[in-house]
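A.B. asks: whatever this is, show me its structure:
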Amino acid sequence: MADGRIIKTEGKVGGIVIKDDWPGYRLDLFTYPEHYSGDLECVYIPHGIIMDRTERLARNIMDDLGDHDIVVLCVLKGGYQFCADLVEFIKALSRNSNKSLLMRVDFIRLKSYLNDQSTEDLHIIGAEDLSVLNGKNVLIVEAIVDTGKTMKALLKHVEKFRPKMVKVAGLLVKRVPNGVGSLPDYVGFEIPNRFVVGYALDYNEYFRDLNHICVISEKGKIKYKI
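C.D. replies: Below you'll find the model as predicted:
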């Protein structure tokens, strides 16, 4: 992915752009659970690159929000791994710099996908417990933003609890033709409109146990379709 024809850096806000013609890495170059043999097309973003980029995002967040108290709002289920790693990097920076970021972590669960399609029916689970956000600096941590409809609805809901400030960290942002709303404040990677799994991202609850972010194959979609 160091090939400049495939990926380029667009600065802190835009993240790393993966171009439409990026084919990914061959599966035989990496290790992954044998039970997913035949269910994946390629390794799209290797685990090591995810971790390096997450560490950079942690540094950006520390630069912007250091010496503040924040509530980290992790969007489940897909965001749990990204959130855990991001928080660990922020904790390490707090221990080893002259800035400190006091964090409380809370969780909310969103469900809007059926198979590989986003639906209009958004379920927010845990929404009744968000009174803790009142008057607080909030960092929403989400694994993937595609059309932006889900994030737009969540932001509207969070604002009802009158937080002092709201920032969003998104590991992945998809380029989709019907996108709405603005980009997250902190973006890991901007990717083409392909259905990806792994690093806690799922397809009907499968593939969360992949370390890498991979593209699911058509065989995999059929195998785990509900």
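A.B. asks: CA atoms for contacts and neighbours, from now on please.
C.D. replies: OK.
A.B. asks: just give me the longest strand of the protein.
C.D. replies: strand 102-114 (DSSP state E).
A.B. asks: can you give me the offset of it from its chain's centre?
C.D. replies: 11 Å (Cα atoms, centre = their mean, to the nearest Å).
A.B. asks: which strands or helices does it pack on?
C.D. replies: Other elements packing on strand 102-114 under the criterion 3 or more Cα pairs under 8 Å, 6 or more residues apart in numbering; DSSP states H and E are strand 69-76, strand 117-125.
A.B. asks: helices or strands next to the last one in the packing?
C.D. replies: Contacts defined by 3+ Cα pairs under 8 Å, 6+ apart place strand 117-125 against strand 102-114.
A.B. asks: now do the strand it packs on and strand 117-125, the angle between them.
C.D. replies: 140 degrees (axes from the mean of the first three to the mean of the last three Cα atoms, to 10 degrees).
A.B. asks: tell me the buried residues in strand 102-114?
C.D. replies: Across strand 102-114, burial judged by 16 or more other Cα atoms under 10 Å covers M103, D106, F107, I108, R109, L110, K111.
A.B. asks: in CSV: the residues you listed, plus distance to Y44.
C.D. replies: Rendered in CSV, the data for the buried residues of strand 102-114 read as follows (distance: Cα to Cα, whole Å):
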residue, distance to Y44
M103, 31
D106, 30
F107, 27
I108, 27
R109, 26
L110, 24
K111, 24
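A.B. asks: and which of those residues is nearest V196?
C.D. replies: Within the buried residues of strand 102-114, proximity to V196 (Cα to Cα) peaks at K111, which comes in at 16.5 Å.
A.B. asks: check contacts around the closest one.
C.D. replies: L122, H123, I124 (Cα atoms under 8 Å, 6 or more residues apart in numbering).
A.B. asks: what about the last one, distance to R109?
C.D. replies: Distance, I124 to R109, by Cα to Cα, to the nearest Å: 6 Å.
A.B. asks: ok, C42 - contacts?
C.D. replies: Shown in contact with C42 (Cα under 8 Å, 6+ apart): P23, G24, Y25, R26, L27, C214, V215, I216.
A.B. asks: for the comparison step, fold the sequence that follows:
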Amino acid sequence: MMAVEQDRRARNVRLASGDAFSRRDPFVIGDQLSFPLDMFSVPHHYKGDVKEIMIPHGLVIDRIQKLAKDIRHDYADTTIHLLCVLKGGSAYFQDLITALRRFHDHADHSYVPFTFDFIKVKSYKGVSSTGSVQITGGDLAALEGKNVLVVEDIIDTGLTMESLLPVLEARGANSVRVTSLLEKRTELSSGFRGHYVGFSIPDKFVVGYCLDFNEFFRDMDHICVISDRGIERFTEETRG
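C.D. replies: Below you'll find the model as predicted:
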């Protein structure tokens, strides 16, 4: 209940540009909610490497379809410039634009519904924040006058988004908002909240659906909690 109330208090999100926007509440995954591994298909090569399924793939897709509907409703007759944060955000981005296209295929629009680009963002070195954000890829000069919607996989501490958004606003974007598939409830949070968030999740290390641990697990459909064995195994794999 406390996590739900925290999310409700954070509904009104104000960006540095002064864009006030009432955020839509995410679906809250309870601290103890999980799905048994033997009830779903998990790749054999990850057997023993995940502890539980937090969000099955089908639920992920259904939720994304609702997010696409909310986004299209709120932006009305406006072209959205989707800015996907790689690599983690790529699966969410692909399924989001698939859902958006379904709306556009059955509508008579006289404007371009969306455009998109890709960036990579780094604001940490090791486990410590560098205090600045490094952006590679994408044409930031082309953001001027556009309504930018950043597409992210997970908002953890929120520090990356807090660093990124002012940079995008400084490029002359008309508005900058954030959609994230996941938003973690953690004591390390800076308080940043996304505008369109799929799920509010417990403070657990999740993998799958393009979320990785040392580049592994991106090929798994479900969003799962990594096991101690998985951490140990793929730490050793990385070491060679």
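A.B. asks: any idea what the TM-score comes out to?
C.D. replies: Comparison of the two superposed chains (TM-score structural alignment, normalised by the length of the first structure) gives a TM-score of 0.88, and 216 aligned residues with a Cα RMSD of 2.3 Å.
A.B. asks: would you turn the contacts of C42 of the first structure into a markdown table with distance to V173 of the first structure?
C.D. replies: Converted to a markdown table, the contacts of C42 of the first structure look like this (distance: Cα to Cα, whole Å):
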| residue | distance to V173 of the first structure |
| --- | --- |
| P23 | 18 |
| G24 | 17 |
| Y25 | 20 |
| R26 | 23 |
| L27 | 23 |
| C214 | 15 |
| V215 | 15 |
| I216 | 17 |
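A.B. asks: in strands only, show me these.
C.D. replies: C214, V215, I216.
A.B. asks: adding neighbour count, write the residues you listed out as CSV.
C.D. replies: Listed next are those as CSV, based on neighbours: other Cα atoms under 10 Å:
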residue, neighbour count
C214, 26
V215, 21
I216, 25
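A.B. asks: where along the second structure do the helices fall?
C.D. replies: Secondary structure of the second structure (DSSP state H): helices located at 2-9, 57-75, 90-105, 159-170, 228-239.
A.B. asks: which outside residues touch the first one?
C.D. replies: Contact with helix 2-9 of the second structure is made by D25, V28, R185, as judged by Cα under 8 Å, 6+ apart.
A.B. asks: how close does the counterpart of the last one in the first structure get to R56 of the first structure?
C.D. replies: Under the alignment (TM-score structural alignment), R185 of the second structure maps onto R175 of the first structure. Using Cα to Cα, one gets 22 Å for the distance from R175 of the first structure to R56 of the first structure.
A.B. asks: centre-most residue in the first structure?
C.D. replies: A143 (1.6 Å; Cα atoms, centre = their mean).
A.B. asks: contact partners for R194 of the first structure?
C.D. replies: Contact analysis of R194 of the first structure by Cα under 8 Å, 6+ apart lists K174, V215.
A.B. asks: measure the aligned partner of it in the second structure to L165 of the second structure for me?
C.D. replies: In the second structure, the residue matched to R194 of the first structure (TM-score structural alignment) is K204. Note on K204 of the second structure: its distance to L165 of the second structure, by Cα to Cα, is 26 Å.
A.B. asks: do the same with V28 of the second structure
C.D. replies: In terms of Cα to Cα, V28 of the second structure sits 25 Å off from L165 of the second structure.
A.B. asks: and if you look at D77 of the second structure?
C.D. replies: 24 Å.
A.B. asks: tell me which of the two has more neighbours.
C.D. replies: Neighbours per residue, other Cα atoms under 10 Å: of D77 of the second structure and L165, the larger number sits with L165, 20 against 13.
A.B. asks: tell me the counterpart of that one in the first structure.
C.D. replies: Match for L165 of the second structure (TM-score structural alignment): L155.
A.B. asks: map D70 of the second structure onto the first structure.
C.D. replies: D70 of the second structure maps onto N60 in the first structure, by TM-score structural alignment.
A.B. asks: hmm, back to that, wait, which of the helices and strands packed on strand 102-114 of the first structure is closest to T147 of the first structure?
C.D. replies: Of these, nearest to T147 of the first structure by Cα to Cα is strand 117-125, at 8.5 Å.
A.B. asks: going by neighbour count, list what's buried in the closest one.
C.D. replies: I124.
A.B. asks: show me what it is in contact with.
C.D. replies: Under the criterion Cα under 8 Å, 6+ apart, residues I108, R109, L110, K111, S112, Y113, T150 lie in contact with strand 117-125 of the first structure.
A.B. asks: now the angle between helix 149-159 and that strand, please.
C.D. replies: Going by the same axes, to 10 degrees, strand 117-125 of the first structure is angled at 20 degrees with respect to helix 149-159.
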